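In: Can you look at this prediction? I've put the sequence above it.
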Amino acid sequence: MAVMSEEVVAELERALPAGRVVRDVDVLASYAHDEAEWAPYGRPAALVRPRETADVREVVARCAARGVPVVARGAGTGLSGGANALDGCVVISFEAMNAVLKIDPNERLAVVQPGVVNDDLRSACAEYGLWYPPDPASAPWSTIGGNVATNAGGLCCVKYGVTRDYVLGLEAVVGRGDVVRLGRRTAKGVAGYDLAGLMVGSEGTLGIITEITVRLRGTRAAERTVVGYFDSLVTAGEAVAAVATAGIVPSALELIDRHCLRAVDEWRNMGLTDGGDVLLLGRCDAPGQAGEEEADAMLACFESVGATWSARSTDAEEAEALFAARRLAYPALERLGPVLSEDICVPKMLVPEMLARIERIAGEHDTHIANIAHAGDGNLHPLMITSPDDEPARLRAQAAFERIIDEAIDLGGTVTGEHGVGLLKRRGLEDEAGPVVLDMHRAIKQALDPAGIFNPGKVFAVDGPLDS
């Protein structure tokens, strides 16, 4: 592999414009992995920063010819190891392909390159009175290409859906260097299989996405914010179930536990821990009087299960600050030590049970587990926190991580709601999907990646080229 990689890199240096190919060891080290704690990674042979699809085609064609792995990378904010390098691979970073190519207010769509930052697209759309809904907590940094790769969700997906719901079409480099366009730009279309949808969430294992067409929505009505504090995780989970039972579809329903609140307070001194142990942040955006009634109904749900304090926020700046604190929870916890992030999803009515099981797992494995969650759609993010260089604590945390996966599957849930399988959830995917469904996945992989070069070893293990 080392010889093959060297030959490919030399070919790319000759074929691509100056500056596209990087070999500097220190630079390569900074592109070798994403934010997944303890996920293994290798040493890439080179980094390529393409500026157009033709550059990507050159990389794929030459790597496919010699069996050299290719790993696509967005902003590196992933939490499953999906963008981690393999020894001798070529990493393609899309930081220079970051243009919003088109916004069509009549058709309500945008065409973007994969390196566009999520919040930058949302800002560009807002100038036309339009809105791109998917909003992962990493939206200020993560890219649309990375969001598509993992089918990212976010705070408002409880009502408005995830990335797949907004991808109309895309351009990708597949196979041995073929450039294809998948999907459509029309409001309807059922010609052939949904290959664009197949690429969404594929984590770079089926090809390299070079352009994305997304559906947009009109600007939504003003949101009303409902705040509730609870004395336990389970009680907060019961409030989530009560909201679902009442038939309320919030535009956001986020959970932040005492560990996260304390971490944000210690970092930014926001006074979040003064109200109680667990905070639920709800939002409703139905227009007019319906929105008022929806917010009042959510408040009643909070109160019905025993919120220690709850209220509708009347201060827009205060409400925005609370949701900003939700986005700050993960980086605040990272300041305390290594954080192993979970990403399970269970049926909404089983959120209280899953939170109770997480608490038991924390005690049984003597592991500090903090909890944040897109609670409204059952997507929970238990965060295992350890001290630096504490090997026994790391092993306990990893054991707790696997137990949480098992418990989510037991409750009819899934091992990943939005972070992707990557390297950390491969065993969980095997248990969730079963051998027949995994064989279907592998057959698709073989059809679209006959040389076996696209992010090999991620999602499910496939060793080497898939043909001889």
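Out: Perfect, thanks for sending it. Numbering: from 1, shown residues only.
In: contacts, neighbours, all on C-alpha from now
Out: Noted.
In: Now do the contacts for the closest residue to residue 53 other than its chain neighbours.
Out: For residue 53, ignoring the flanking residues on the chain, the nearest one in space by C-alpha to C-alpha, 6 or more residues apart in numbering is residue 210 at 6.0 Å. Residues counted as contacts of residue 210 (C-alpha atoms under 8 Å, 6 or more residues apart in numbering) are 52, 53, 56, 113, 114, 170, 171, 172, 173.
In: another one to put next to it:
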Amino acid sequence: MSSALIEALRAGLPADAVLTDPDVTSSYAHDMASFCAAGSPAAVVLPRTVEQVQHVMRTATELRVPVVPQGARTGLSGGANASDGCVVLSLVKMDRILEINPVDRVAVVEPGVVNAALSRAVAEHGLAYPPDPSSWETCTIGGNIGTASGGLCCVKYGVTAEYVLGLDVVLADGRLLRTGRRTAKGVAGYDLTRLFVGSEGSLGIVVRAILALKPQPPQQLVLAAEFASAAAACDAVCKIMEGGHVPSLLELMDRTTIRAVNSLAHMGLPETTEALLLAAFDTPDPAADLAAVGALCEAAGATQVVPAEDAAESELLLQARRLSLTALEAVKGTTMIDDVCVPRSRLGDMLDGVERIADKYALTIGVCAHAGDGNTHPTVCFDAADPDESRRARESFDEIMALGLELGGTITGEHGVGVLKKEWLARELGPVGVEMQRAVKAAFDPHHLLNPGKLF
């Protein structure tokens, strides 16, 4: 089968677009998630055109070979992990920005376009593409669409799903499906575009996307507020949102995260504090908004409130937040990054619960969060070479997800399900929900060739 597969793939692809050397293909076997099984692909293909993607899918359907779509493999749930004997379909070579239209305020892009590259390109037209995952310098738009990713600015500007207007999708049998539209409004038929956003490559291969753009906002200013407890910081978040404020970001770092960032980057963050809240505004008068939010933080018990004086100070504070996950990984060498989103009103309960779980399992668990939308990232730090510590890490991870559901939340706010959270998706959806999702999968992919073993 393998030789027939390779021969068939090469019949419709350039010679350098089909990789079969095991030393090379093994490097495409997995994303950045821990505790997620990965197999050995039969081949890795790197198409550059829609027609080449169609050829890959027609070949896979004819030979009944599974296909695992991939972007930059920055995912954190094993959603891009290979299965034994599969074809890994890497879309990183399809990296063209096809159009930027300032009148319609849309961009048309291929899936391999890097998020930061798109942001910089549209900025030249006075526009912005708001979704900004922490890995925005390396992650691709196709991967962002696959996981319905978010970022630091979600609290004001929303997540990827709100910016995808239309898609070109190659289906499992090689047919090309066009969904959505490029108009500002449109409600004709079922919303298949939203169906593909967050489907983790299990329903089709996105080969082109029409994305909504926003006018470039003013330069934002950031405020840092220190708190003697995580509960007080979460109370401040509730007061800010209840007060009708619309920050461009509202981020939280706990004591463990602060110390990890200082250890990695020597940034001089206040290690005596239990929680650091970062709030930003990109309004016409950000200083006034920061002053109002600063007063609310003080009312909630902030021990110190420091507004940045300029864009450079603001960026330094944001850089500390963006380094959080990298810094926590350096604590023990390996991390499991939870992605539990809870109602804002339960954010304090979530952080208190994570602290109890860390004590129970004698583990270091740092929490950074998109506090404005309740999306927490409890990050379990452990030594992967220590079997007992690895076991405790996995058990604590599961207990954190159970806590999130108990608090009325969801197992993933932006990282996706992949392999890591399959069991938990079933718990969240319930048997009827899983049955309906499987029925949708069967309609688009009757032979179950696309990203098998993911989601459910």
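Out: That came in fine, so what should we check first? All figures in this text were calculated on a predicted structure; none of them were measured in a lab.
In: What's the TM-score once they're superposed?
Out: Scored by TM-score structural alignment, normalised by the length of structure 2, the superposition of the two chains gives a TM-score of 0.98; 455 aligned residues with a C-alpha RMSD of 1.2 Å.
In: What is the equivalent residue in structure 2 for the residue nearest to residue 53 of structure 1?
Out: Taking TM-score structural alignment as the alignment basis, one finds that residue 210 of structure 1 is matched in structure 2 by residue 207.
In: do the same with residue 420 of structure 1
Out: Taking TM-score structural alignment, residue 420 of structure 1 has residue 416 as its aligned residue in structure 2.
In: before we move on, the earlier item: now do the SS call for the match of residue 210 of structure 1.
Out: Of the three states, residue 207 of structure 2 takes strand under DSSP: H, G, I helix; E, B strand; the rest coil.
In: what about it, distance to residue 286 of structure 2?
Out: Taking C-alpha to C-alpha, to the nearest Å as the criterion, residue 207 of structure 2 is separated from residue 286 of structure 2 by 39 Å.
In: Pretty sure residue 336 of structure 1 sits against residue 383.
Out: No. Counting by C-alpha atoms under 8 Å, residue 336 of structure 1 does not reach residue 383; the two are 11.8 Å apart.
In: Look at the two and report which has more neighbours.
Out: Set residue 336 of structure 1 next to residue 383 and count neighbours by other C-alpha atoms under 10 Å: residue 383 wins out with 25 against 13.
In: element containing that one?
Out: If you go by DSSP states H and E, residue 383 of structure 1 is part of strand 379-385.
In: which residues in structure 2 does that strand align to?
Out: Per the alignment by TM-score structural alignment, strand 379-385 of structure 1 matches residues 375-381 in structure 2.
In: dump the residue contacts of residue 18 of structure 2.
Out: Residue 18 of structure 2 makes contacts with 6, 9, 10, 43, 44, 45, 46, as judged by C-alpha under 8 Å, 6+ apart.
In: so which helix or strand takes in the counterpart of residue 326 of structure 2 in structure 1?
Out: Residue mapping for residue 326 of structure 2 onto structure 1 gives residue 331, with TM-score structural alignment as the criterion. Assigned by DSSP H and E, residue 331 of structure 1 belongs to helix 316-334.
In: Please apply the same query to residue 360 of structure 1.
Out: When secondary structure is defined using DSSP H and E, the element that contains residue 360 of structure 1 is helix 351-364.
In: any idea how far the residue in structure 1 that residue 67 of structure 2 lines up against lies from residue 456 of structure 1?
Out: Residue mapping for residue 67 of structure 2 onto structure 1 gives residue 70, with TM-score structural alignment as the criterion. Here the criterion is C-alpha to C-alpha. By it, residue 70 of structure 1 lies 8 Å from residue 456 of structure 1.
In: Next: residue 88 of structure 1.
Out: Note on residue 88 of structure 1: its distance to residue 456 of structure 1, by C-alpha to C-alpha, is 12 Å.
In: So for the two, which residues contact both of them?
Out: In terms of C-alpha under 8 Å, 6+ apart, residue 88 of structure 1 and residue 456 are both contacted by the residues residue 69.
In: Compare the two and say which is more crowded by neighbours.
Out: Neighbours were counted for residue 88 of structure 1 and for residue 456 using other C-alpha under 10 Å; residue 456 has more, 24 against 21.
In: Is it correct that the more buried one is in contact with residue 203?
Out: No. Checked against C-alpha under 8 Å, the pair residue 456 of structure 1 and residue 203 is beyond contact range at 10.4 Å.
In: With adjacent residues omitted, what lies nearest to residue 408 of structure 2?
Out: residue 342 (6.3 Å).
In: Quick one: residues contacting the equivalent of that neighbour over in structure 1.
Out: Using TM-score structural alignment as the criterion, the counterpart of residue 342 of structure 2 in structure 1 is residue 346. Applying C-alpha under 8 Å, 6+ apart, we find residue 346 of structure 1 in contact with 354, 378, 379, 380, 408, 411, 412, 413, 414.
In: This completes my enquiry, with thanks.
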